[in-house]
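Trainee: Structure, please.
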Amino acid sequence: MSTVNNKNSSEKIKKKNLTNKIKDVSEPEIIIEEGKKDNTTENRGEWNSTLQFILTCVGFAVGLGNIWRFPSVAYENGGAAFLIPYLICSITLGLPVLILEMALGQSLNSGPATAYGKIVPMMKGLGWGMICCSTFLSTFYAVVISWIFYYIVKLITGGFSDIVTCDNSWNTIFCFSIVEELKCKNESFPDINYIFFNDTCLEIPKNMTPSIFREITYEDNNLDPSRILSAAEEYFYRSMLQQESDFINNILKPNWKLFLCYTAVYIIVVLIVWKVFFIYGLTLDGSSIGIRYYLLEPDFSKLLSAKTWKAAATQLCFSLSVGIGGILSLSSYNDKHHNFYKDALIIVFADGFMSVFGGVTVFSILGFMAKQLGQEINEVVKSGTSLAFIAYPEAASLTTFSTIFSLLFFIMLFLLGVSTQVCIMSSLSTGLYDQFESLRKHKEKLSFLAAIVTYIAGFLMTFKSGKFLFEIFNQFSASFNLLGLIGLECITITYIYGIKNFQRDIREMLGKPTNWFMKIFGPSGHYFAFCLMIIVPILTLILSIYEIVATITNELVYGSGDYIIVIPPGLTILGWVIGIIPLLFVFGAALTDIIKRKISGKGVIGTLKPNSKHSSIHLYEPPFLVRKLEEFIEK
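Mentor: Next up is the predicted model:
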């Protein structure tokens, strides 16, 4: 990692531990003896400063998940109703698991590939399951970044008008353009309104609203008004994606421009590993409709839907990047006594703020579009995944410096996406050289190899039927598998390793809580212990079962209207493979470890106890579950 400095002197480590450690007479200190080296710290390195760590974690967590994915998931799950389970999940799932992973990485100075094996050898596959999950995520994440890069190139080359007008070769008679209608009005008397239909400006009668007149015009021409699409949406599907509805006959037809953008994104990511819309949107006519839908008009019936809670939980995990090993990897480079609790609070607040902020911006623009089209908010855009690529260009088209505003927005999205992608690639590399220490001198080669693997896995998503594959990866990469990994993670730490052992490790790093508030809500307090032991395992189990049942019983359909995608059975099987593989790492590694111990004559119970590489092994006390299992085996 480029942001860490190697510590070469064990004497410096001892001095730092002695000066920073909070004294506790009831618990012995762990001090590196003179002349001995902490090989993990020496080889892995450490952050230069707290600020570097916080900014990197925020850059990892705050990304496309907030600006692109959060509004789209909220759009598909009832707007304001989605915010309630999202907030509840943030407090009961997101923050506790974030603290768990930061504490684990910092305590063990290990990435996910080796951290779980140190505390519970049988669960060493848990880390590799997380790395596998993050690899699948990075595959389709890179495709979204390539879409953004495509827009940046289009804007730089002066093609903004192609995105927001209806006079292009790919546009249909159902195209709706705010820009074209403003041109009609500007070329005539200012007090007369027009709609733009079939390359013609039609005057709106004084006793009619634009939306009603538009609907009548389409019906008079034997056209279905529900098929009306904004120019930006037609550009997204018909020009950039060149989306085809027949998967089999178009899967090998490349979309060369998008393919080149996808390749460029990976080149940029590898190189990096190596060495005003908010306020303007609120001023638009009809923006209040979108704000009410998003913040003030919750459909409380959605709260009774497991689908909404599942969407909130998976979006939160996706956004905070918990359960995929990235935060754990970054925390493993911290000083042993770094206050990660404050960092966790900052990350959760920044992530939540940016999610709500991005949602307000998008929904204010959707409200404006809904009023112009005479449609409900949930009918304006056909698919949530295209939301940001439609709403922002439409808003920018009404500004004086539309190209500049659009360009700045997509550059921001690009930087957010690349920062997250770089961290995911680094997490994969960290896992490999933590597991195989001989590879540490080949970090650059590992990063390049990781990029090549995910590049090959995702390049078909840039083809004309690529949206089918994209939706499969989007659906299954962070679904029941991610929730299952998080549930198993909490069970491993709290029941098998022992919540008291884990709390002791935290207190060794941060000291004992000094007041009642920290005793309850601190990182080693009762609240987080309750969440990790009870709430998170139960919540993830229920939502995982729901997701599995819903996926089995329901046809996988995405989008609507002319751009609907129905996933064929063969691709559904691919989705199940993507979903199950991370979990197979966990159970496969556990079974392998048990068999090896049986063959070698070692006690099976040893696979549930920390190994010799755990720095606090001499303080370990077997928890209730392990003691009872040991008693049962001895009988």
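Trainee: use CA for all of it now, contacts and neighbours both
Mentor: Fine.
Trainee: Which residues are in contact with residue 135?
Mentor: 424-425, 428, 454 (Cα atoms under 8 Å, 6 or more residues apart in numbering).
Trainee: Inside helices: which ones of the residues you listed?
Mentor: Among those, the residues falling in helices (DSSP state H) are 424-425, 428, 454.
Trainee: Please compare these by their distance to residue 45 and name the closest.
Mentor: residue 428 (16.9 Å; Cα to Cα).
Trainee: Verify the contact between the closest one and residue 450 for me.
Mentor: Yes: taking contacts as Cα atoms under 8 Å, residue 428 lies within contact range of residue 450: 7.0 Å.
Trainee: in the stretch 101-250 of the chain, which spans are helices?
Mentor: With DSSP state H, counting those that start in this stretch as the criterion, the stretch 101-250 of the chain has helices at 112-119, 125-156, 160-164, 178-186, 210-220, 231-234, 247-250.
Trainee: I have a second one here; can you model it like the first so I can compare?
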Amino acid sequence: MSTTPEGVQEAAAAKRGAFSSRQVFIFAAIGSAVGLGNIWRFPYVAYDNGGGAFVIPYIVALLTAGIPFLFLDYALGHRYRGSAPLSFARLRRGTEGLGWWQVGICFMIAVYYAAVMAWAVRYTIFSFTKAWGDDPEGFFFGKFLQVGATPGVDATPVWGVLIPLLLVWAAILAVMLLGVQKGIGATSVIFIPILVVAFGILVVRSLFLPGAAEGLNALFTPDWGALTDATVWAAAYGQIFFSLSIGFGIMITYSSYVHKHTDMPGSGLVVGFANSSFELLAGIGVFAALGFMAQASGVAVNEVATSGVGLAFVAFPAIISEAPAGALIGVLFFLSLVVAGFTSLVSVIEVVISAVRDKFEMTRTGATVAVTVPMAVISLVFFSTTSGLYVLDILDHFINQFGILLVAVISMLVLSWGLRVLPTFSAHLSDGSSIVVGAWWRILVSIVAPIGLILVLGLAFWEDAKTPYGGYPGWMLAVFGWGAAGAVVVFGFLAAQAKWRDPEALSQVHFNEKGAQS
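Mentor: Below is the predicted model:
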């Protein structure tokens, strides 16, 4: 085996897997970033936080926190050539727990994200016949999910969810077994163009619906007074982190599968702006359709505007029932949810598989089965029952608010002020790139982005402390909310204490900014 840097990297790539080119990496990164949140979260967040004026804090957040943190993830994974825990451990052994914290977050996200995928699969089929009839809300919460009358935990299975959820996990298992390039890479290269085409057709069709202009006016009419509201800026920073797949190990893992000569800053800009462009496209399509719904119902747009599952599975079916060529709109919309969700789910699960492979020296097949099967079992047990929606809502809220953002802030502070590695990372990112990642980036990562995220966290904590989230019983919030968020922290600490199957992996060579072995 060659002992040159190139030979060592080629051997590592053959063992761990790698993307065949920069283009495949970019497709995979976009596939991870563009998910359900782009379609059903961003439009309402923008509408609810100043409309057209929200574009200003959104762009500021993208440029001062989103892309800089994306570069930070890229630098860590690309330089140290490992999963999130291994990359942190190679940097400094005591920081390994941060990587496992991110792995725990991804595990939690995967088990409930798959359930939403299963709903979207069923609704793609429902769209052909408009199976929800005249009452989309009653159909979704009643006949389809069979949600219990009061929040709680119930083991009664919902077969209409369980069967498609099984199919989703079977498809995920198949893709993950194929590996980095043949599975993740190939899926992204195929699915992302399909997503863009399908959603593009949906947007064009929505723009020609009666009332579309009113919906767009509602979305883009600026409320300049919102710019003086701290919560609007917090919403912008939160949205950027939720949508870019940064802060929970995905981009660290993906960048470790890229050749050392890849232009990482250039790739990051492509991914960041592609993600934001899709969010804008989603806003146009969604609000054009909501404008039609408002006109058809004889109400104002603000009475039909919503986000999350309410938008996807209640508002859009109502639009589909009324709109000309509604079945086409429905199939395109839910197909877009399936495709966007699938590529994001694949990336989340890869974080866990990669970490397990690195830590325990397992084969791709062994690690995939060891990770995916338990995830599938937990997902089926908790989210294919009549209480699945309640558990999902609580878990999603707390993991996003107090899991992803908190580990992101701590990671930035540890890397910039504790270990002071930003100059090294700057040099690594700048090498071979036309973009000089210099002092401006270090200031953003070490000062501006942490301040923005601390503001987001502080406001979120204050809101949840002041008013229990969603009106759920205290015990449910304690178990599935605060308990789950705390569990990923404890998991990170405990997993970091386990011994590495191959201790030499921690001292394996990496490549410095000149490409030399070090």
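Trainee: Name the nearest of the ones in helices among the contacts of residue 135 of the first structure relative to residue 107 of the first structure.
Mentor: Using Cα to Cα, those come closest to residue 107 of the first structure at residue 428, 19.9 Å.
Trainee: What residue, apart from its backbone neighbours, is nearest residue 476 of the first structure spatially?
Mentor: residue 579 (5.2 Å; Cα to Cα, 6 or more residues apart in numbering).
Trainee: Aligned to that neighbour, what sits in the second structure?
Mentor: Under the alignment (TM-score structural alignment), residue 579 of the first structure maps onto residue 485 of the second structure.
Trainee: residues near its match, how many?
Mentor: Neighbour count of residue 485 of the second structure, defined by other Cα atoms under 10 Å: 26.
Trainee: Surely it and residue 394 touch.
Mentor: No: with contacts counted by Cα under 8 Å, residue 485 of the second structure stays clear of residue 394, the gap being 10.5 Å.
Trainee: how many neighbours does residue 195 of the first structure have?
Mentor: 24.
Trainee: Distance to residue 388 of the first structure for the helices of the stretch 101-250 of the first structure - can I get that in TSV?
Mentor: Output for these, formatted as TSV (distance: least, Cα to Cα, whole Å):
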stretch	distance to residue 388 of the first structure
helix 112-119	33
helix 125-156	10
helix 160-164	13
helix 178-186	17
helix 210-220	23
helix 231-234	10
helix 247-250	25
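Trainee: Minimum distance to residue 336 of the first structure: which of the ones you listed has it?
Mentor: Smallest distance to residue 336 of the first structure across the helices of the stretch 101-250 of the first structure (Cα to Cα): 14.8 Å, for helix 112-119.
Trainee: equivalent range in the second structure for that closest one?
Mentor: The aligned range for helix 112-119 of the first structure in the second structure is 84-91, by TM-score structural alignment.
Trainee: now stretch 201-210 of the first structure
Mentor: The aligned range for stretch 201-210 of the first structure is empty, by TM-score structural alignment.
Trainee: Just the buried residues of the helix or strand hosting the residue nearest to residue 476 of the first structure, please?
Mentor: Using DSSP states H and E, residue 579 of the first structure sits in helix 569-600. Going by neighbour count (16 or more other Cα atoms under 10 Å), the buried part of helix 569-600 of the first structure is 572, 575-576, 578-580, 582-587, 589-590, 593-594.
Trainee: swap in stretch 247-267 of the first structure?
Mentor: 247, 251, 254-255, 258-259, 261-263, 265-266.
Trainee: Tell me how many other residues crowd the residue lying closest to residue 303 of the second structure once chain neighbours are set aside.
Mentor: Among residues not flanking residue 303 of the second structure along the chain, residue 294 sits closest, at 7.6 Å (Cα to Cα, 6+ apart). Residue 294 of the second structure: 22 surrounding residues under other Cα under 10 Å.
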